[in-house]
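S.K.: With the input below, show me the fold.
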Amino acid sequence: MSKPTELELLADLEKISYQDRYHCKTTYDIFCHAADEYPADVAIAEHVTATRDEVAKEITFATLFNKLNQTANLYKKFGVGRTDVVSILLPNLTETHLSMWAAQAVGIANPVNYLLQVDHIIEILNEVKTKVLVTVSIDEGTELGKKVHEIIARVPSLEHILILDNNHGETSNKNLTITDFNEGISTQSGEKLAQSLQPKGDDIAMYFHTGGTTGRPKIAKLSHDNISFVVQVYAGFNAYHGKSAVLNALPLFHVFGVIAASLAMFFVGRTVVIMTPEGFRNPNTVKNWWYFVNKYQVCWFPTVPTIISVLLQQPDENIDLKCFEHAACGSAPLPLELKLSFQQRFNCNVTNGYGMTESSCVVARVLPGFDVAGVAVGNAIPYSRVIAAELIDNKISRTCAVNEPGIILVKGPNVFQGYLNEIDNDGAWVEGDWFNTGDLGVINALGHIQLTGRAKDLIIRGGHNIDPQIIEDALLAHANVIQSVAIGQPDAHSGEIPVAYVVVKDKQHTTEAELLLHCQEHISERAAIPKRVEILDGFPLTAVGKVFKPILRNKATEFSVNALLKKNDITAQVKSEFDPEKGQIVDIQLSNLQDKQKVAKLLIAFPVLVNYTRFIN
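M.R.: Down below sits the predicted model:
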């Protein structure tokens, strides 16, 4: 009997409704299940320093559930109801999990990137009308503490602050209570919440901020149904990993780190190892990664292309890695050469999934036991539908044929409940329930999805989204700038970095250095400050007079590749073009054919396809 195809397997799976197949309807149900099934097993092992001799702080599933209930009851004491918001401004800690999952049990959790500029954080907290804030401290001697004082002064809905550091200093705001987190929860009952207090599937569980590290925040509403569905699908995909521990250094304000790499692991009783509060930003995390893979006998871990590139650059050590078999890559496109090199060096399988905040983390994944060509991201997850379509006036004019590029639309139980601000929902939905991802892609006869570009012009820097309009607006505010375009330039470390092209009134009196300084002074978010600004005589235009960005992306790609080759004393001619099916392609002509292997190694992490089809004689 022949092996069924992915599409046949998915169709067979869907013969039973997801409501009947998956018994947990809320995130609280997942912790009830884990506490019942795996009470004595370690749920979290927390490393603060990730030095090799550090003893982790461990917490079992029974204790985790007990403390989660204590935290939920403290929130109830503060008056948190089903539609009230608890914002979490914390690095990766055990308390981050407690505060986040307990908030969903009685209200709505709002994890926030604590590294954002304070104005951006305040905008998010005011948008969601935060009632309770959980953070490290209000010590003004720390960067985060300074932000919290700004928050206190500028977020009128805030009533309570929970802090981890009880040496917290004072605040002049008499309308606020400040409570030590661990002392506060210790006075509360750890018993399971009464049924009447527990959430329901259609309740909103989380408000995730999205839309980039700059610009007005968009708040995505994820329901308990959305999250618990994805968790159980994802856990099912990973069932063949058994109960092996998982190293998680992804941020706990991002869906990948929260839903796939944490909650889906808790559901099946696997230990989540917190790799320092700073995650991958702590140098020990990467330096000692393989040591901890061996220590915890990790067979699978979640990661992003940037980190795959960094791990490849780590020196070889005599560490037995036979336990390690799989890596799941997400957050940004994975270059094919990077994937193949990682697989070869570590004798493992790397799959590149596809998802976003609005899909509760996952749109597509490579199914266990199957393979995909190149950097395809696999099939749409069960019970969901994904199509490539041609849109006219935000309506589907037609569904694209097999292997024909189009805009990727998705619908299913994983798709969120819309944005908090109704303005943001304009154009997000197509014909009712199709969500417009803003990505371009092709779908082959096996249902494999391959992303080829973005209809939205977001710049993805190390997995973080940057709205180019923020850069363009800042440059247009300069008196001598007539036009500006910001795009993502391929980068070996970050995937993309922001660069800008401008047309100016007078090239004699405006320099690129001056415009770069202007950006540094007028763009508050460091990640969005362009790495370079280039002055052009004019922009390439389409037939209807719009700026034709693919030519500028080609130009940026050529600049980036040429700079890298020059730095390594390699003589070459570089030509870049955009192919709607394959993405960004770079054609390299080398004066010395023997340099090909060296160039391939240098460009391994570039999110481009490299051809060495012609060589200079």
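S.K.: can we go C-alpha only for contacts and neighbour counts from here?
M.R.: Will do.
S.K.: after the helix or strand residue 207 falls within comes which helix or strand?
M.R.: Following DSSP states H and E, one finds residue 207 within strand 204-210. Sequence order places strand 218-223 as the next helix or strand after strand 204-210, per DSSP H and E.
S.K.: quick one: contacts of that next one?
M.R.: 124, 127-128, 201-211, 357-358, 360, 416-421, 424 (CA atoms under 8 Å, 6 or more residues apart in numbering).
S.K.: 6 Å - rerun?
M.R.: Strand 218-223 is contacted from outside by 202-211, 416-420, using CA atoms under 6 Å, 6 or more residues apart in numbering.
S.K.: Buried among those residues? Make that a ChimeraX selection.
M.R.: Per 16 or more other CA atoms under 10 Å, the buried members of the contacts of strand 218-223 correspond to this ChimeraX selection:
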select :203,204,205,206,207,208,209,210,211,416,417,418,419,420
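S.K.: among the contacts of strand 218-223, which two are most distant?
M.R.: Using CA to CA, these span at most 24.0 Å, a distance reached by 202 and 211.
S.K.: Let me know the secondary structure of residue 437.
M.R.: Here residue 437 is recorded as strand under DSSP: H, G, I helix; E, B strand; the rest coil.
S.K.: ranges for the strands of the stretch 351-500 of the chain?
M.R.: Ranges of strands in the stretch 351-500 of the chain, per DSSP state E, counting those that start in this stretch, are 364-365, 379-380, 385-392, 395-399, 406-411, 429-430, 434-443, 449-454, 459-461, 464-466, 481-491, 495-504.
S.K.: I'd like the next helix or strand past the last one.
M.R.: The reference is to strand 495-504. Next helix or strand after strand 495-504 toward the C-terminus (DSSP H and E): helix 512-522.
S.K.: To compare against the first, here's the next sequence to fold:
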Amino acid sequence: MTEEFTIRGLKDLEEIEKIPYTERAREKSTTELLEKGAAIDPEAPAISFLTSGDAYDKPMVLSYSRFMGGIRQTANMLHDLGIGPGEVVTYILPNLPQTHYVLWGAEAAGIANPINPLLEPATIKEICASAGTKILVALGEMPGTDIWQKTEAIIKDIPSLEYVIRVNGPSDPSQNILGFDETVAKYPSDHYTFDRDIDPDETASLYHTGGTTGTPKLARRSHYNEVIMAYDLQMMGGFTTESTLLCGLPLFHCNGTMVTGLGPFAVGAHIVLLSPMGYRDPSVMKNFFKIVEKYRAEIFSAVPTVFATLLDLPVDADLSSLKYAICGAAPLSVELFKRVETHTGIKILEGYGLTEGAVASAINPKDGERKVGSIGIRMPYQSMKTAIVDDSGQYVRDAETNEIGAVAIKGPNVFKGYVEASHNENIWLPDGSFNTGDLGKIDEDGYVWLTGRKKELIIRGGHNIDPAIIEEPLYKMAGVKTVAAVGKPDPYSGEVPVAYVQKAEDADISEKQIMDWAKQNVGEKAAVPKEIMLVNEIPLTPVGKIFKPALRHDATRRAYESELEALGDLAESVEVTVEEDKQHGTRADIRVKPAPGTDMETIREKINELLARYTVYYTVEKKA
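M.R.: Model (predicted):
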């Protein structure tokens, strides 16, 4: 049996921390930790892989013995092909058992570098160049995916590349392409063919966290960063050897690989891999509640878009096995939170983390008070604080209780910096804490409340988009003078990118022409703006910088006004203004003049219904 922890608040964390983390997490590497978890019961299921949501009752089941055999074979193959400490294996794969073999096999032999398959070829190429990719593992030709076409388009332009390994496809020795299945089968599965004494501080993985074309931002994570995070997840999450967790988030992102990967694998738990597409597979979502019942799932991790989808599904199965669901990556509106819990009975724990902190830094305690709208309390052996920094990012002082400042994290889970030195400027506070770029406050009980982002990332369905990926290509269009990309609130994705454009004098270009240009030139499909707004003037700060808060406020106003059109005959007029708020970061003030015979309570209920899926705080007042 795995040790279980009761965590109600900070006092329980302090009790846990009386034992030094080095005594709890004794393993030096992810390889050692995986071997330990698999040894608990080698014949227990490690992964049940669903080929689709409709085939949820016909899984491919991998025992821990077979799972570790696949990892060892892959590590042996990669080592034989020249991968050693410090050398990088990049993969472009959907959620497959082989993806886990490649990820953990690469960390055993060298360094793993997961890449989002939805990125455009030019962006993938730049990431590989920055990482120094020696072996690229990619999915072969399959209907419904263009991964192989993207791979073929770039492999001749990656100077460090020596081999391409094709999953679900044949070898082609003339092109240095190896078929994964036929090649890996040549290697033993019961032992490693090489000796590697991994130092805990050695780099295990490089995760892409954003960055503009040409300067990708790759987070350098050590083996021990990931080992201690697995322990943190197990302590705070409460999963044990007997637990079953659902994995629907992608295995190029550390939520998928850590929360529903290394953490559970470390204790011999069972992962149900929800098809190659995960939550993006409509058949998975359609059958989601039946999947929970079939596998007696205890836990799943998702982003707000998934919860919004669940709200629209009938509860047609027994969900009594579910202990809770974790919501991270982007804020969940309080109204949506309450509606999902009422509709499904699922207990939601909101949390917070980032790639640079191995994945998680705070969560609402499973056994204690859940403060809806907060991201909970810090995790064991981590510190979180808020700090006041000046406009150039320089530390001024620590923030007081309930004072908004930059959220900073510190602990053995925090990464070693970015690969590109330019990205490491001003990211560390004097005490060694990492400045996340998020803004928040910490209350008297230690609960953290996010109030906004100082960094300007747009978070679309949990996917980080750097505005510069949109702005740089648009600046290259003739007739464009100034561009600013911001996030516009969206009921399903949390935010979607939109671009405000100021034309050059006498330029004759339309919003449609700019959108067409964006579709052809923005290097990431998810980053293509959903809307182009031509404006007479982009707001500037007194020193001439683009003032993006004003544009974010305008985008929020537009989104809310559009939704509130559905009030129809209930209101004579609706006015929305958006501004900064000291407590909530951003606040929308909605003033309504009710139609004759309509009371304000009816209007409030309708507004709450219309805006339930949005996260920006709002007030409703009667307009005289």
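S.K.: for the strands of the stretch 351-500 of the first structure, which one sits closest to residue 597 of the first structure?
M.R.: Nearest to residue 597 of the first structure among the strands of the stretch 351-500 of the first structure is strand 481-491 (19.1 Å), distances taken as CA to CA.
S.K.: In the second structure, what range does the closest one match?
M.R.: The aligned range for strand 481-491 of the first structure in the second structure is 480-490, by TM-score structural alignment.
S.K.: With the first structure overlaid, report how far the matching stretch is off on average.
M.R.: Stretch 480-490 of the second structure, aligned to the first structure and superposed, deviates on average by 1.4 Å (mean CA distance after the TM-score superposition for the first structure).
S.K.: and what of stretch 98-108 of the second structure?
M.R.: Mean deviation for stretch 98-108 of the second structure: 0.6 Å (mean CA distance after the TM-score superposition for the first structure).
S.K.: what's that stretch aligned against in the first structure?
M.R.: Using TM-score structural alignment, stretch 98-108 of the second structure pairs with 95-105 in the first structure.
S.K.: got the contact list for that stretch?
M.R.: 28, 68, 71-72, 109, 199, 205.
S.K.: repeat that for 8 Å
M.R.: 27-28, 64, 67-69, 71-72, 75, 85-86, 88, 90, 109-111, 134, 198-199, 205-206, 252.
S.K.: same question, stretch 405-415 of the first structure
M.R.: For stretch 405-415 of the first structure, the external contacting residues (CA under 8 Å, 6+ apart) are 225-227, 229-230, 358-360, 362-363, 383-391, 400, 433-443, 452, 455, 580-581.
S.K.: Mark which of the residues you listed are buried, thanks.
M.R.: Buried, going by 16+ other CA under 10 Å: 225-227, 229-230, 358-360, 362-363, 383-390, 400, 434-443, 452, 580-581, out of the contacts of stretch 405-415 of the first structure.
S.K.: from the contacts of strand 218-223 of the first structure, which single one is nearest residue 530 of the first structure?
M.R.: residue 211 (18.0 Å).
S.K.: Enumerate every residue touching that closest one.
M.R.: Neighbouring residues of residue 211 of the first structure by CA under 8 Å, 6+ apart: 217-218, 465-467.
S.K.: can you give me the helices in the stretch 151-300 of the second structure?
M.R.: For the stretch 151-300 of the second structure, the helices defined by DSSP state H, counting those that start in this stretch occupy 180-184, 223-237, 254, 263-265, 282-286, 288-295.
S.K.: what range in the first structure does the first one sit on?
M.R.: So that's helix 180-184 of the second structure. Using TM-score structural alignment, helix 180-184 of the second structure pairs with 181-185 in the first structure.
S.K.: Report the distance from that stretch to the chain centre.
M.R.: 30 Å (CA atoms, centre = their mean, to the nearest Å).
S.K.: what's the answer for stretch 16-23 of the first structure, then?
M.R.: On the basis of CA atoms, centre = their mean, stretch 16-23 of the first structure sits 28 Å off its chain's mean C-alpha point.
S.K.: how far does that stretch stretch from start to finish?
M.R.: 12 Å (CA to CA, to the nearest Å).
S.K.: That one aligns to what range in the second structure?
M.R.: Under TM-score structural alignment, the alignment places stretch 16-23 of the first structure onto residues 19-26 of the second structure.
S.K.: Please identify the deepest-packed of the strands of the stretch 351-500 of the first structure.
M.R.: Of all these, strand 379-380 has the most neighbours on average by mean count of other CA atoms under 10 Å, namely a mean of 27.
S.K.: helices or strands up against that strand?
M.R.: strand 364-365 (3 or more CA pairs under 8 Å, 6 or more residues apart in numbering; DSSP states H and E).
S.K.: how far apart are the strand it packs on and its match in the second structure?
M.R.: Strand 364-365 of the first structure, aligned to the second structure and superposed, deviates on average by 1.5 Å (mean CA distance after the TM-score superposition for the first structure).
S.K.: So which bit of the second structure is that strand matched to?
M.R.: Aligned using TM-score structural alignment, strand 364-365 of the first structure spans residues 362-363 in the second structure.
S.K.: got a list of contacts for that stretch?
M.R.: 236, 349-353, 375-379, 448.
S.K.: that older thread, pipe the helices of the stretch 151-300 of the second structure into a markdown table and attach distance to residue 23 of the second structure per row.
M.R.: Shown next, in a markdown table, are these (distance: least, CA to CA, whole Å):
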| stretch | distance to residue 23 of the second structure |
| --- | --- |
| helix 180-184 | 36 |
| helix 223-237 | 11 |
| helix 254 | 25 |
| helix 263-265 | 17 |
| helix 282-286 | 41 |
| helix 288-295 | 34 |
